[in-house]
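**Q** Below: sequence and its predicted model.
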Amino acid sequence: MRLGKIILVVLCFFFNLSFGQNKVHLSAQASFKNHTFVAKVIGIMDGDTMEILYKNTPIKVRLAHIDCPEKRGKQPFGANAKKALSDLCFGQNVTVYGEKYDRYRRLIAVVVNNKKQVVNQEMIKQGMAWHFKRYSKDMAYAKLEVVARKNKVGLWHDINPIAPWEWRKS
């Protein structure tokens, strides 16, 4: 009987330990939502997605309010957008304003680089992104896109640029 109790206690201990680890992981992820923190940019996936390192934990970040040409599928300006994002923040410590998580478990965020530039807005100013109106009602981004279009900056130099959400459909 005593051996049975010991086995039960040991099983409960391991079950609680494992459950506790999962709980910590989930709460750590949730803690970035509506949270501001500083992290180092360690990777650039494309024009609107990066990887940051925060307390030795890599986190994928999707830039809020914007959508960039697709690198995959070789959409025009996809490689340019990736390079522009890299030039703005790769290797830097940036301030991240986490908003929420998307269905791919990426943190949706506004990022400010070490020059105090809002990277999300800079991508639109450089003509490397569209204002992603489906998910953003922030009129500052809409105005920046109008100016970039008017001045034919970046992808707006193209005669008929295709929005990334349209490109992904095809």
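**A** Done, it's in.
**Q** all contacts plus neighbour counts: C-alpha atoms, from now on.
**A** Fine.
**Q** could you pull out the strands for the protein?
**A** 36-46, 49-54, 57-63, 66-67, 93-101, 107-112, 130-131 (DSSP state E).
**Q** Ok, which of those strands comes nearest V9?
**A** strand 57-63 (32.6 Å; CA to CA).
**Q** hold the first one in mind and look at this next one:
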Amino acid sequence: MQKSIILFILLFLGNTIIPASFQSTSPTDQLILKVKIIGVKDGDTVEGLYYQLPIVIRLEHIDAPEKKQAFGTVSKKKLSDLAFGKTVTLISKGKKGNFDRNGRMIAEIYTNEKTCLNKEMLKTGLAWHYKKYSTSAEYAQLENTAHKNRVGLWADKNPIAPWNFRK
């Protein structure tokens, strides 16, 4: 139900708030929204407010440590420091956006035209590149650099990927 309400609002209001700097050359290949971040659930999931409608957003391309996992709390705090209380720009694939099986919108989140929170989480070593769902060479390189420099969770001798921890 919530997903259908979100889609309805996005279809009718979404195009009214796209900043020129983020506009796509093809308006049907992505949805761009401005939302205020009102909550941080963990290192890869936030809650935003679009007009008066709360939307749960899953950061695309990354998977952060679970709360009970090593670096889980640190990852959540970093994302909170970067996003909480800020108005951000979401870029989600598809005209109506991209949603996962839990109803979360999957998107890249920008605090400004140059700062992508998804990439910042990888740069600081507080998330993995989620290769199961992303083939991005840029995200792979960001993870490799953090790993090479032993930043964040990569300082651990044997970091466990969240998808293995969940098993």
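**A** Arrived safely. Keep in mind that this is a model prediction, so the values were computed, not measured.
**Q** Can you calculate the TM-score here?
**A** The pair, once superposed, lands on a TM-score of 0.82 when counted by TM-score structural alignment, normalised by the length of the second structure; 147 aligned residues with a CA RMSD of 2.2 Å.
**Q** quick one on the thing from earlier: most tightly surrounded among the strands of the first structure?
**A** Mean neighbour count (mean count of other CA atoms under 10 Å) peaks for strand 130-131 among those, with a mean of 26.
**Q** and for that one, what span of the second structure is it aligned with?
**A** The aligned range for strand 130-131 of the first structure in the second structure is 128-129, by TM-score structural alignment.
**Q** With the first structure overlaid, report how far that stretch is off on average.
**A** Following superposition, stretch 128-129 of the second structure is found to deviate from the first structure by 0.2 Å on average (mean CA distance after the TM-score superposition for the first structure).
**Q** Give me the contact list for that stretch.
**A** Stretch 128-129 of the second structure has contacts (CA atoms under 8 Å, 6 or more residues apart in numbering) with 61-64, 122, 139-140, 143, 161.
**Q** before we move on, back to that, K5 of the first structure is nearest to which of the strands of the first structure?
**A** strand 57-63 (38.5 Å).
**Q** before we move on, the earlier item: can you flag the buried ones in the contacts of stretch 128-129 of the second structure?
**A** Buried by 16 or more other CA atoms under 10 Å: 61-64, 122, 139-140, 143, 161, out of these.
**Q** Out of these, flag the one nearest to D42 of the second structure.
**A** Nearest to D42 of the second structure among those is A64, at 7.6 Å by CA to CA.
**Q** Just to check, that closest one is in contact with D44?
**A** Yes - counting by CA atoms under 8 Å, D44 is a contact partner of A64 of the second structure at 5.5 Å.
**Q** between these two, what contacts are shared?
**A** Residues touching both A64 of the second structure and D44 (CA under 8 Å, 6+ apart): A127.
**Q** where along the first structure do the helices fall?
**A** Ranges of helices within the first structure are 2-30, 78-89, 119-125, 139-150, 164-169, based on DSSP state H.
**Q** among the ones you listed, which is the most enclosed?
**A** Stretch with highest mean neighbour count among those: helix 119-125 (a mean of 24; mean count of other CA under 10 Å).
**Q** and the two most separated of the buried ones among the contacts of stretch 128-129 of the second structure?
**A** Spanning the widest gap among these are Y139 and A161, at 15.7 Å by CA to CA.
**Q** so how far is Q52 of the second structure from R58 of the second structure?
**A** Per CA to CA, to the nearest Å, R58 of the second structure is found 19 Å from Q52 of the second structure.
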